Each structure stands twice: as C-alpha cells, then as structure tokens.
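1. One predicted model, sequence on top.
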Amino acid sequence: MAEERAAETTGGGGAGPAGGAADPAADVYDVVVIGAGPVGEVLAGRVSEAGLSTVIVENELVGGECSYWACMPSKALLRPAAALADARAVAGARQAAAGELDAAAVLARRDDFTHDWDDSSQVEWLDSVGVPLVRGVGRLAGELRVAVETSDGSSRVLTARHAVAVCTGSRALVPDLPGVAEARPWTSRNATSASEVPARLAVVGGGVVGVEMATAWQALGSRVTLLARGEALLPRMEPFAGELVAESLREAGADVRTGASVTALRRPDPGGPLTVALADGGEVEVDEVLLATGRGPRTEDLGLVTVGLEPGDWLRVDDSCRVDEVPGGWLYAVGDVNGRALLTHQGKYQARVAGDAVVARFRGETAAGGRWGAHAATADDEAVSQVVFSHPEIASVGLTAAEAEARSVRTRVADADLGAVAGAALYADGYRGHARLVADADRGVLVGATFAGPAVAELLHAATVAVVAEVPVHRLAHAVPAYPTISEVWLGLLAQLRG
C-alpha cells in the first residue's frame, strides 16, 4: 500500500464537456494516473496531498504486481524456509526443528498476505485520501487525455489539466519457443500464486526470480531443476553471490545447470508431464516449468501512437521521470515502465521524486534537478539497493567492482569472510558468507557494497546510506558496530580500504 496517507485532499474532478453524441463523457482533473500498483498509489497520494485533484485508473487489482504476484507473496513463500534453515543452523534449536515445512500452511500464510487476491482494503485507502478509482483499461488518447474502457463496458475520457503519469509496470516475457503454447508454462505470477506443490519443477533463468522461486519450491517439496543459460547465477551481481546460491541450492537437492539453453517445450497430454528440450540434446521431464527469462514494459496497449511513441517500448525519461520525447512536458512514466530500475522500492522512490516535481511545476516553480537534487531520481543510476531472498540472502547497493571499472572509476576493493565475524558465528553454526565493499579511490567514498549470507538484508541500509551520502571512508571508521553482531564485518572491510 502507498506510503503517503494524507487525511484529507482537495480531490474532486469536474465533468468536462462532452463531444459529439458518440463521444464518451470527459472528466477533468489536475493529474491522471494510469496504474494503481505501489508506484501509482504513492504518486497519486503525493500529488493529491499537495492539493492537486487526481484520478487513478486500474484494470486489475489495486496494489499491483508487488502486492499480489511478486514482492509480498514471493517473500511469504520464502520466509518459512529461511526461518527453518536458521533454526537448523543452531545447536539446541536444530533438535527442535527436525520436521519439514508444512506446505499447506505456507501456502495459506501466503494467501493471507495477498488477502486472497482481494484489493478492497487498498481501494479503501484510495477513498480515504480522496483519489477516485476508475476500473478499466486506460490508454493515452492524445495530449493530456486518457480514454478508459471501463470494467462495466462503458467508455470515459479523462482529461488532465497538468500531467498524466504512466505507472503500468512490467510483465513477464515468455520466449517464443516451439511448443510453448501447448506447454502452458508458469510465469512469475503462477510461481507466486500456485495452490499446489508440483512434484517436479524446472526453472528456466538464473536471475533473481529464478533463484528465489527455485529456493522456495525446493523447500516446499518440489524436485527443482534450475536451468541458467549463462555460466553463473545472478550474473549482474558480484560473482561470489551466484556461487554461494548455486552451492546452497545443490545442497538442498536442486539440480543446478549453467550454460543450459532451452530449445523447446513439449506437453503432448494437456494434463500430463512436460519435457524441456536442451540445446545439448538433453531433456528434462517435469510437471511444471517456470520461465523466468526477463520482463518487458506494459506499454503494448497504452495508446502510445497517439503521442508519437512506439507501442511496446520502454518509456525514456529524464531524472524527474518526465518522458523525453513528448512535447509539452506533461507525460511522466514512473516505475518499471521506464526501465530504470525494476524494483518496487525504487519505483516508489521515483514516485516520490516525480510527484514532487509535478507539484513544483504545477505551482510554477523550477524542479530541482542536478545530482542528488530533490526532483532527480539519482539513486536509480548510482545507488540502487536490492535484496535477493535466496538461501543465503544476497544484499547489494550501488556498483559492483566490474561496473565501477567499466565506468573508469579507479577502485579499491575490500573483501571479507563473513563466517569469521563473531556475530555471524553466533548467528549460525558454520555460517558461510562473504562481503565486499567497492570504493572510489580518488574520492575516498564507497560506490558499492555486496553482502552474501544469512540475515544480511539487515546490513544493507547502512551501506546504502554510506553510498548515497558519500560518507568519506575515514569517517566511516568512526561508526562503531555493536558487538557481537554481523555488522562487525565493517571493521575489517574499512581497515582494508584505509590501509
């Protein structure tokens, strides 16, 4: 649900003049938002709280992908496995955690977090802040206009006085493989909402969705085969991250194969098993296959041609999320749809930045751009934070060492074995993990950090603050971590950077 929960807004929209007899009625607002996921909710709440009349259009569930098919259900599936692994890693607790996960209870808890795919509580929040919801498919219809095919079969045209914000997110890409239609593969939506545990599951893709869902379903009782086309898992992160995750999945019983390209799917009996054919001539027989092979923007049916843009493209934006190629500066694209950083928290960050920029321009003020300006989503380029809720967890912010070098940054890199830290040894017997800091040697500040190990997600925000605030490394040495915690790893890492 959106973060900003204003008690009152001016709200309201006046009915615009109808066109000819065949034209839909036109409603007029200051801002029209297309898409009521977390990004659209935050942006709508932000501008409404500032006094701009705002309407939001949604064709599916208010709360979007994150609430019902991504962040919340996936982490609800993953958390019980992590809790059990933590218990089994500590002598004394291990003896009390001798059983297996109760898959039915895990799935029921997942359903609680999705409210059984009922969005009424999020609709109530929109009502509470005075943002009306129009249920239906919204499409751009020229400058400052959004045509809506409503869920009851009627049509409306919403007119914006000031801005239209596209917050339609992204969708799973399904590769055009032979047999894919008959195979009825899972996408990420199926993987997070399935009501039964498949006996055998193939996961195609070694990125974040692939490793998280392989981790979850292996723990729930599937025999998982993970097929990654590249030579490593999590290829956009530091190499040790994918190595540790692959090792852990194999220890849990998963069959992890890298350099494995899928060439076809076959399911001759609609109710039977399917075969995954590989480029090396091998085959894998499973009951379900998840294609976790990337995401594309939800812009294929958005009316982009009416404003001179190509359907299906990512929408290119400036740092305030205003679409570069549309004259007049009225169109914004916020969140996944602009391709900058496909993460819910980064999209909500963009929504705060863009919402404030919309309000500033509405008031005739200059939007404050520039590096780390109030109306610039600079973190999308320099300080993206991310947690992969695999086993072990991977937490990262900013640049990897390779990315920094590709930007011609003269780097200093510090590495540490997390298992050697007293707090980690207390956290889990035989704790395995690794940490890396990447510093700009010329400026003396951190530009990236990656942690891999149980419970490292809680280390991440300290690193994020250090990167964003550009705290000098010599000053960070005065930030003393409490003993005995896993955060003590900072002492050794900083000593390397200062040595």
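-> That came through, no problem.
2. switch to C-alpha atoms for all contacts and neighbour counts from now on
-> Noted.
3. Could you give the separation of stretch 465-481 from the chain centroid?
-> The chain centre lies 27 Å from the centre of stretch 465-481; the measure is Cα atoms, centre = their mean, to the nearest Å.
4. ok, for the spatially most central residue of the chain, nearest residue in space, not its chain neighbours?
-> Nearest to the mean C-alpha position of the chain, by Cα atoms, centre = their mean, lies L343 at 2.7 Å. The shortest distance from L343 to any non-neighbouring residue, by Cα to Cα, 6 or more residues apart in numbering, is to D336 (7.1 Å).
5. Am I right that the residue nearest to the centre of the chain is in contact with V334?
-> No: assessed by Cα atoms under 8 Å, L343 is found out of contact with V334, at 11.5 Å.
6. From L226, how far out is the spatially closest residue to A477 that is not a sequence neighbour?
-> Spatial nearest neighbour of A477, chain neighbours left out: L494 (6.6 Å); criterion: Cα to Cα, 6+ apart. According to Cα to Cα, to the nearest Å, L494 stands 37 Å off from L226.
7. ok, structure two:
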Amino acid sequence: MESQTDEFDVVVIGAGPVGENVADRAARTGLSVAVVESELAGGECSYWACMPSKALLRPGAAVEAAESVVGVGDVPALDVRAILAHRDEVTHGWDDESQADWIADAGMTLVRGHGRIVAPRTVHVTSSALAEVDGARERTLVARHAVVVATGSVPVLPPVPGLETASPWGSREATSADEVPGSLVVLGGGVVGSEMATAYRDLGADVTLVTRSGLLGAMEPAAGEAVAAHLREIGVDVVLGAEATEVVRHDDGSVTLTYQSDGTTSSVTADQILVASGRVPRTGDVGLESLGIEAPRGLDVDPTGLVQEAEGHWLYGVGDAVAGITTTHQGKYQARVVGDVIAARHGDEEPAWGGPVPGPGAEPEPWTRYASTSDVVAQTQVVFTRPQVASVGLTEKQARDAGMRVRAVSFALEDTAGGYLMGADFAGTATIVVDEDRRVLVGATFVGPEAGEMLHAATVAVVGAVPVERLWHAVPAYPTVSEVWLRLLETYGL
C-alpha cells in the first residue's frame, strides 16, 4: 500500500465553510496549509443544510407573501420539478469542483481522505471513496505549527425501538431528495424539523410533525407558538408533547410511528420519516483518543481556539466541533479569529487586523475578548419557517437563569407604520431583553415575515453593549417595520 509523508505549517481537518475560512486566514500571511476532507469540499452547509434547505423554502414563502398583497391577482402554483432543479443548481449537483479550485487558487492543498490525529502535530489520512490521495492510499501530514479540528457535527438518532432499522431520512436525505413523498412524518421540533415540515408541505406532501415538547424550544416561547400555528394553518398535523415509542418500516415501504401523548397511544403511517432530533459534534473519529482527549460534547477551547487539554499549544478547534457553536455563520466567524491567531503567532506577515495576539495561556487581548463576547453572549440564528424567527443573545429565561436582573418588552410588528402598509395579513412580534443593571440589551427576538433582515441592528446593539438611552437616539426611518425599535424603547419607558 503506497504511503507518503509531507510537512505543512498548518493542517486543517475539515473543508467545510468553517475549515475553509480558518485555512484561508492562516494562509494569507504566508503559511503553507493543507485541508483534509473525506467528503465534499464546501461541507454540510453548501450541499445538505443551509443552502439547499433555503432553496426549498423560498418558493413557498414568496407565494404566500404575494397572496397577502392587496391587488395582486392569482398567484401561480409551485412547480415542484423546477424547485428541485433549482435546488440542484444551488448545490452544483453535489459536485465540489469549484470549491476545490478555490482552495487551490488560494494557495492551499486539498487532501482527499479521512484524517485522524495519530500523534502531536501529526495527521494520518486514508483515501476516501471520492478519490485516491494524490496516487497514494495513505498519507501522513506533519504540521510544523498547528492542527485545526473543523469536522462539524453529525445527526443523532433517539433511542426509539425500530428507528435505526427503519432507514429514516436525516437532514441530508430531506434536502437532497429527488422526489417528494406523498406523506412525511417529521420527528423533532427544532430548526430542521420545523423548516422541513414547512418545505415539504409547500411541495405537496401530507406532513405530520411529532415532538416531545414545543417547537423551537431554545427560543422565546412565542416564536415556537407562532410557527406551530402557521404549520397547522397550511395543513401540517402538529403533535406536541409526544414521546415516540416505536417505528416500523413495512414491506410496502411505508413507515409507522407510534407515540404516547397525554397517556394515549397513537400512531401515524407515512411514506417516509424524517428524524430531526439534533446533532452532536463530530469528534469521535478524529483521533483525539491518541492525545487522551474525550470530547463527546465538543472541544473545550480558549478565546483563541486552543484546545485546553492538548499539551504544547498546537491543537485548535473551530465550529460545530467546539462546545457551544451550532451555526455556520458563528463557526465561520470563529474560524476567522482562529486563522488570524495562527497567522499572527506563526506567519511571515502581520495579519490585516494588526494584532496583537496573546501567547498561549496569556490573558486575551481586547479583540479576543470581543470574540468571546460574540461566541458566548451574542450568537445569532435565523429560522426560515413562516413566520421567520430571528434571535440574538439570550432569551428572558436564559438571562434570568444566568442570574441577571432583566426586563423583557415586546411590540407587534403590524402596529408599526411599515407593518400597516404590508396589509391585513401581516403580523409578527419583536422582543428585547434588557439587563436592568447595565441598561443594555442582552437579547432580542423577531418573529414575522423576513424577520431575519431585522436582526443585525439588534446584533450590533448586543455586541456593542449600547445603552438603551443611546439606542433611543438611533432614529428609524418612516414608514418601515424597523420603526419597531422606537416602539420597543417607548414600551420600555424611554
């Protein structure tokens, strides 16, 4: 079996958007970088998550928005084949040639295969099913300075009897399906479950969503309630507070989910079942055990991305592989921070932001304190259901659980001048959570059409710790829905 050994300054395990960003930022200052990928360069978000799911969701949202406008005539029905074809265009037909070309053009080396850490600064790569590794089936990469784990996350199956053998869909199968099943059971009420229930109902499937609690449980309660109400409005059977007890795949290909709710046993049979019950960091097959590290819930890192348990200050973690990071954009931000840190510590040139970067174990400089603020306090998320849900920072409950003395105020989006212009069907809610001791926002949630486009102002307010008295002087334009900022502050008492 052929094998070869090569040295690079930095080795990044994972060529998703997070791995690509950390590699790019490190390589900009002259470091040689190898990026190891066992599947498609571009990762989960490009081919099976963010991009294809939004391609499936956008047509239904556009049709519903058009139907709500006064004076608009008949709106055409959705063309399912065209939607699936556009989804295929968005994913480049699951061909990563353009991503691989970008890596090469940026001066980095893409190594196809599965990478495992076998010793400090040493990654062993075995060839994947996609391609042999430069003619060799095995390759050893030795990093002079840093190894970065950017392996993302994987879905988990709940321990329901019969579920594993029923060959359920996961998010990958749901976003890449060639055909729309006549009926679909969605198990799970988080982001993936809520979005895919919406998309497949739009595409014509009869959909049942079954979840143990409410929808979008990590967000403000009103958000999940609004999404559940809309799903029911478009014909989804939403079953809350249900515990799945058994799954059976029948000889004819259909599948039955049995569940208990309020002491009653019920069942639903459909053509397909989608399990959307969460994801866990993909840290179990990276070779961390060779370093004596166990990280089932994600790597523990400092503000500069250094893995706390690794001796010698050479191992970094980013993205979903790190405890607490769960979105692509947050992972990419963290990747930019870590890439700049590695470049500053080991590169030939000063990075664009100008440093300085603390040495390993030293007290973080102000910019890494900002990074910690963004990671811990001000993470953002948009759920592309109808209505959209957009949030930053803490919910009221999370803030109180953290010991803060807070006050939450809400205002209806339809009661703004901009909302009134949108028509009678326009509705939504904006909520801010104010730390009463510091008089700054620590969280905000927007629920309504295109709510995601309203989020960044709140993100700036939370990250910047802008006093609410100062926010009052940020005058919103009239007549826009963003006038809700004025109304929120007036409701608060300014």
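-> Right, received. Where do you want to start? Nothing here was measured: the structure is a model prediction, and the numbers come from that model.
8. Drop the TM-score for these two in here.
-> Put the two chains on top of each other and the TM-score (TM-score structural alignment, normalised by the length of the second structure) is 0.93; 474 aligned residues with a Cα RMSD of 1.6 Å.
9. Contacts only, for the residue nearest to L343 of the first structure.
-> 167-170, 297, 342-343, 347 (Cα atoms under 8 Å, 6 or more residues apart in numbering).
10. can you check R400 of the second structure too?
-> V406.
11. what does it align to in the first structure?
-> Alignment note (TM-score structural alignment): R400 of the second structure maps to E405 of the first structure.
12. and if you look at G115 of the second structure?
-> By TM-score structural alignment, G115 of the second structure lines up with G138.
13. roughly how far out does the lengthiest strand in the first structure sit from the chain middle?
-> Looking across the first structure with DSSP state E, the single longest strand is strand 155-166. A distance of 27 Å separates the centroid of the chain from that of strand 155-166 of the first structure, by Cα atoms, centre = their mean.
14. what comes up buried for the following helix or strand past it?
-> Sequence order places strand 170-172 as the next helix or strand after strand 155-166 of the first structure, per DSSP states H and E. Using 16 or more other Cα atoms under 10 Å as the test for burial, strand 170-172 of the first structure gives 170-172.
15. Could you do stretch 377-385 of the first structure as well?
-> So, applying 16+ other Cα under 10 Å, buried residues of stretch 377-385 of the first structure: 377-380, 382-385.
16. what does stretch 469-486 of the second structure correspond to over in the first structure?
-> With TM-score structural alignment as the criterion, stretch 469-486 of the second structure aligns to 474-491.
17. So what touches the matching stretch?
-> Contacts for stretch 474-491 of the first structure (Cα under 8 Å, 6+ apart): 416, 418, 421-424, 435, 444, 459, 466, 494-495, 498.
18. Can you check the distance spanned by it, start to finish?
-> 12 Å.
19. and what of stretch 226-234 of the first structure?
-> With Cα to Cα, one end of stretch 226-234 of the first structure sits 12 Å from the other.
20. chain center to that stretch, what's the gap?
-> Centre-to-centre, stretch 226-234 of the first structure and its host chain are 20 Å apart (Cα atoms, centre = their mean).
21. now swap in stretch 410-418 of the second structure and tell me
-> Worked out by Cα atoms, centre = their mean, stretch 410-418 of the second structure lies 28 Å from the chain centre.
22. could you give me the residues in the first structure that it aligns onto?
-> So stretch 410-418 of the second structure sits over residues 415-423 in the first structure, by TM-score structural alignment.
23. Just the residues contacting the matching stretch, thanks.
-> By Cα under 8 Å, 6+ apart, the list of residues contacting stretch 415-423 of the first structure reads 424-425, 430-437, 453, 483-489, 492-493.
24. do stretch 447-462 of the second structure as well
-> 223, 226, 378, 380, 382, 386-393, 413, 426-430, 440-446, 471, 482.
25. Mind checking which of the residues you listed land in helices?
-> Those of the contacts of stretch 447-462 of the second structure mapping onto helices are 223, 226, 471, per DSSP state H.
26. how far away is the last one from E453 of the second structure?
-> Going from L471 of the second structure to E453 of the second structure by Cα to Cα gives 19 Å.
27. same check, this time on the second one
-> Using Cα to Cα, A226 of the second structure is found at 18 Å from E453 of the second structure.
28. and these two? which has more neighbours close in?
-> Higher neighbour count among A226 of the second structure and E453: A226, with 20 against 13, using other Cα atoms under 10 Å.
29. What lines up with H230 of the second structure in the first structure?
-> So H230 of the second structure corresponds to S248, using TM-score structural alignment.
30. separation between A15 of the second structure and A146 of the second structure?
-> The value you get for A15 of the second structure to A146 of the second structure, if Cα to Cα is used, is 16 Å.
31. out of those two, which sits in the busier spot?
-> Between A15 of the second structure and A146, counted using other Cα under 10 Å, the more crowded position is A15 (31 against 23).
32. The aligned partner of that one in the first structure: what secondary structure?
-> Here A15 of the second structure is matched to A36 in the first structure, going by TM-score structural alignment. What DSSP: H, G, I helix; E, B strand; the rest coil gives for A36 of the first structure is coil.
33. Let me see the contact set for A36 of the first structure.
-> 56-58, 61-64, 167-168.
34. Over to E470 of the first structure?
-> Contacts of E470 of the first structure by Cα under 8 Å, 6+ apart are 445-446.
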